[in-house]
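# This is the structure alone, sequence omitted:
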């Protein structure tokens, strides 16, 4: 079945469409066959007396054939205008084919008196015409039956009417049997075509349903993408609008420490600081998860000493461990590995913080192990642990198996899910084992060993701490609370501080030793562009401070040689940055810290570089 017939079967009037589709060409061919038959009759020597009848026969059958052509053309042009009149076309078509079939049968009576050989030849022509009728009209049973059984009986009768012999009788019987055979063939073809039509209609229905389903899935996908985009925008607004005041609160709390005269005031400031740290952690977890889901985290593999990263994490978590009554131990090593130190630091930091949070009063041990040419980092704790059946669940988002006893310790249950996602980026494996109540072991395995490099330079903070005295620091921020908090904090460290709500002229900025420039300084004011221009024109180092970090900001800052400081920034981060820059170092001292400063990654990775 060609593509046109496929289109026909998808229409309610597919049978009539199929019947009339090629009818015009078929009947024109039929007229040609009739004309050749006439020539065959007229060329016979015995046809002189029958020539007139033959010509009348030809003209009559040709008229009805052209009538069939006109009916087919009219149907094809009128079927869209009068869809309820379609069956009448089929009835008229059947009448025409019956008349034409009858004329073919009557023609045999014109040929039979002429010669037996001519009659046999005429019989072959009628047989071929009948077969052609079956092939073109089998879609409508009444039409092809009218064509066959008006011609076949008359043809058989013509064989036995003029001369009755056994041979003619046998031929007549064979003609009738031939009619029966081609009738069966026509019915089988009709059944086959009907089955194909039903399958095509069923397929069309399934394709329609599939199209609707695909459209619905596409709609759902677009909704999901829009929701994801909306979520990212919401988190960006949260990071900018909420982290701004949290950033200022942390700065003010640090400034008030020197003015606290009573134990009660110092305890209150400590609680404020702890709350700021907790809220900052929540922001970082949410934004880290969003960055990972959006594919914004990229790894930068370098060779570095594993002890640099792990040792820094121990120092970072000492205060939190003491507050929770946790004994934090670390087994130093001289191993070098090749991976992204910032992302690895984030993974280990999350594991250590998780152990401290959920195992109060326990012992936590961090160490390394060699396994088949690779290195694994393990975090052991003697806390309550969890059931082995919950191992996969602990790596899911927003899952917290054990309630936190201390209400001052928050969290969303994202730390371990971030560890798993980062391990996929680095091509590492993360697993856990636990035997309640004997503690838990988390393991990061698959680290590739690297050759040890020359000893890295270290920053002596005690020796260079005095360099902050008199340092000229410019703070450019449109938020009043943030400007005031930074001013008080930097003055506490002995800096000469100037604050600006809008970018100062380059001639004024020339006097600065360092600039802290907020990324968002109001409509039409780009802090990154200003800091880049200052660095390029004056050579003044600067840090971009932002509450809505993005890949574009990080790429732009790195291209301009600027540092990115994400809000809420802890005072220790600000002090470490100033000491590093003002000591004459343009890069952090260690390879691991350098990678953390240069890479595009998550906020936890950057915060883990504190010292």
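That came through, no problem. Everything numeric here is computed off the predicted structure, so don't read it as measured data.

# going forward, measure contacts between C-alpha atoms and count neighbours the same way
Noted.

# Assign residue 466 to helix, strand or coil.
Under DSSP: H, G, I helix; E, B strand; the rest coil, residue 466 falls in the helix class.

# quick one: it and residue 307, what's the gap?
Distance, residue 466 to residue 307, by CA to CA, to the nearest Å: 28 Å.

# ok, these two, which is more surrounded?
residue 307 (19 against 14; other CA atoms under 10 Å).

# In terms of helices and strands, where is the residue nearest the centre of the chain?
Nearest to the mean C-alpha position of the chain, counting by CA atoms, centre = their mean, stands residue 221 at 8.1 Å. Secondary structure assigned from DSSP states H and E places residue 221 in helix 166-241.

# Also residue 102?
Short version, using DSSP H and E: residue 102 is in helix 86-111.

# so after that helix, what's the next helix or strand?
helix 116-137.

# after that following helix comes which helix or strand?
helix 141-161.

# let's bring in a second model and compare:
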């Protein structure tokens, strides 16, 4: 139903115009939503009123087709004539107010159209009183269904422009319903009551629609004001164009610098495993040599304290580096077949001395299973779990073992520590979260170990779990898929050798040391000579082959750093020396590189792989183990 009294848009009506599209938003003089509303209503009223006249006479024609009695023809014609007069008056009012009319004239015209709309609503509503009954139910249905459709269409199409439409719809519905209810017959009364409910619902809907569109229109007008301000500032913007171009170039340069900085950070973190761990490895070796030369008890006690501090520093440094690499996305899991016998042997060799220093027993149950994992990440995770168990356990011990779970395998670390309260079971995996360990104040860490374990487990696709009882201890579990193959331990790791017997196992042995770090090489040479071993040290494979020309004896063991000068590596050293002597010489490769691809490459050469930093006693024990393994 139009504001000027025309009908609502029926099924044959075109879609209502966009409330912001029929009149350009940048037209001068549109200062308020009311001005825009008046312009839209007046401009659209003639068309909608003409459609209303056509719709009304279409209903009359349909009803006359079913009832041609003179009395009905008079009633139908009178109603059609009344509707036409009212709607033509609305057209006349709207066309008098042209596009150039003043705002005051538009407001007066709008007010007159609203009054005319009241008469239009009454005319539409009186159709039931004037033309019912119409002869038969089939033709009456045209009126009973047509008027609601026209009312609803007009309400939805025109209420966005004129909120008063909602009240006109209610007026039409009420008058039409009264006509139905006063028509003889229970069916008409029932339809009249239903039409009242229908009209009420449409009225509420159109009011809500009108309010929403009005708010949108106000926002559009506010946007128009901003656009006007922008137009006024356009000349200033033109003057600042060159400065904006310069700022854009600077921003582009800053983005490029940021990208380069991110790439450099990633490269640094990737290289830090070698370049930053190397000094730590040197300190460990030199401290081991120093301890072997000290005799006085007080000096040995001081050296032991230094060794403990170095071990703590290695752990803190390693955790910080690992968490930084994980945060930067510089760590990628490379899954491979990993023999757990090799891993468990390294765990026992690394952590048994520290457990013994605290009066604890570290038990590692052997397992010959092979799992699908990233070797470096798995070793780091298990190492952190064992270190954490030792730190928090004061009496008893730590147990590391495996349990089969179908096609998967669970690696578990048990301790007899104080246990973890249930409220902390989630928080322990957060960065820098620590639970005070009784009696461990001298061994405080950063609270990163378990956070690293969780991130590495997620990166590797493994399940991490924990169970604990306060006062009894805790159990951490890593669940990973099993893999086929590699059912036996590599020869270089046939079994652990006690540190006390390492010197005896090395006595009289001929060992080749290849390391381009002179400090590390000399520290290892001094330690081996203290064990009465024969040593040839070199910075490269070529230098080693040259020095070995003066010896008739075949070396018993090759100990080489992995990353050497000129892009060479320790695996190449092992291959060339073995080919030179045509013998499978035992070999150990020491590296700060955590690339998971190194483990299977070393295993393929039957060579042991040790990760820096590694203490001197551990290194000597590994050398003794390699020498005791069957070749």
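Received the coordinates, thanks. Note that the coordinates shown come from a computational prediction; the quantities given were computed from them, not determined experimentally.

# what's the TM between chain one and chain two?
The TM-score (TM-score structural alignment, normalised by the length of structure 1) is 0.52; 432 aligned residues with a CA RMSD of 6.1 Å.

# just to revisit the earlier point, what is the distance between the helix holding residue 221 of structure 1 and the centre of its chain?
27 Å (CA atoms, centre = their mean, to the nearest Å).

# relative orientation of that helix and helix 116-137 in degrees?
20 degrees (axes from the mean of the first three to the mean of the last three CA atoms, to 10 degrees).

# Enumerate every residue touching the residue lying farthest from the centre of structure 2.
Checked against the mean C-alpha position of structure 2, the extreme residue using CA atoms, centre = their mean is residue 70, at a distance of 78.5 Å. By CA atoms under 8 Å, 6 or more residues apart in numbering, the contact list for residue 70 of structure 2 is empty.

# Check which helices and strands the helix holding residue 221 of structure 1 sits against.
helix 3-9, helix 116-137, helix 141-161, helix 263-293 (3 or more CA pairs under 8 Å, 6 or more residues apart in numbering; DSSP states H and E).

# most neighbours per residue, which of these?
Among these, helix 141-161 has the highest mean neighbour count (mean count of other CA atoms under 10 Å), at a mean of 22.

# Not counting that helix itself, show me its contacts.
By CA under 8 Å, 6+ apart, helix 141-161 of structure 1 touches 90, 93-95, 97-106, 108-109, 112, 119, 123, 126, 130, 133-134, 137-138, 168-169, 171-173, 175-176, 179, 183, 186-187, 190.

# Compare stretch 195-204 of structure 1 with structure 2 and give me the mean distance after superposition.
Compared with structure 2 after the fit, stretch 195-204 of structure 1 shows a mean deviation of 5.2 Å (mean CA distance after the TM-score superposition for structure 1).

# measure residue 299 of structure 2 to residue 305 of structure 2 for me?
10 Å.

# for residue 33 of structure 2, same thing?
83 Å.

# thought residue 190 of structure 2 was touching residue 178?
No: judged on CA atoms under 8 Å, residue 190 of structure 2 makes no contact with residue 178 at a distance of 11.2 Å.

# who does the helix or strand containing residue 32 of structure 1 touch, helix- and strand-wise?
Using DSSP H and E, residue 32 of structure 1 falls within helix 23-42. Applying 3+ CA pairs under 8 Å, 6+ apart, we find helix 23-42 of structure 1 packed against helix 51-78, helix 116-137.

# Without its sequence neighbours, what residue ends up closest to residue 498 of structure 1?
residue 474 (4.9 Å; CA to CA, 6 or more residues apart in numbering).

# quick one: secondary structure of that neighbour?
strand.

# rewinding a little: just tell me which of the helices and strands packed on helix 23-42 of structure 1 ends up closest to residue 490 of structure 1.
helix 51-78 (89.8 Å; CA to CA).

# In structure 2, what stretch matches the closest one?
Using TM-score structural alignment, helix 51-78 of structure 1 lines up with nothing in structure 2.

# and the angle for that helix with helix 86-111?
170 degrees.

# In helix 51-78 of structure 1, which residues are buried?
51, 54-55, 57-58, 61-62, 64-69, 71-73, 75 (16 or more other CA atoms under 10 Å).

# Same check on stretch 535-542 of structure 1?
535, 540, 541, 542.

# ditto for stretch 302-313 of structure 1
So stretch 302-313 of structure 1, judged by 16+ other CA under 10 Å, has buried residues 303, 304, 305, 306, 307, 308, 309, 310, 312, 313.

# For the stretch 351-500 of structure 1, just list every one of the helices.
415-426, 461-464, 480-492 (DSSP state H, counting those that start in this stretch).

# what angle sits between the helix holding residue 102 of structure 1 and helix 23-42?
10 degrees.

# what's helix 86-111 of structure 1 packed up against?
So helix 86-111 of structure 1, by 3+ CA pairs under 8 Å, 6+ apart, packs with helix 14-21, helix 51-78, helix 116-137, helix 141-161.

# one more time with 10 Å
helix 14-21, helix 23-42, helix 51-78, helix 116-137, helix 141-161 (3 or more CA pairs under 10 Å, 6 or more residues apart in numbering; DSSP states H and E).
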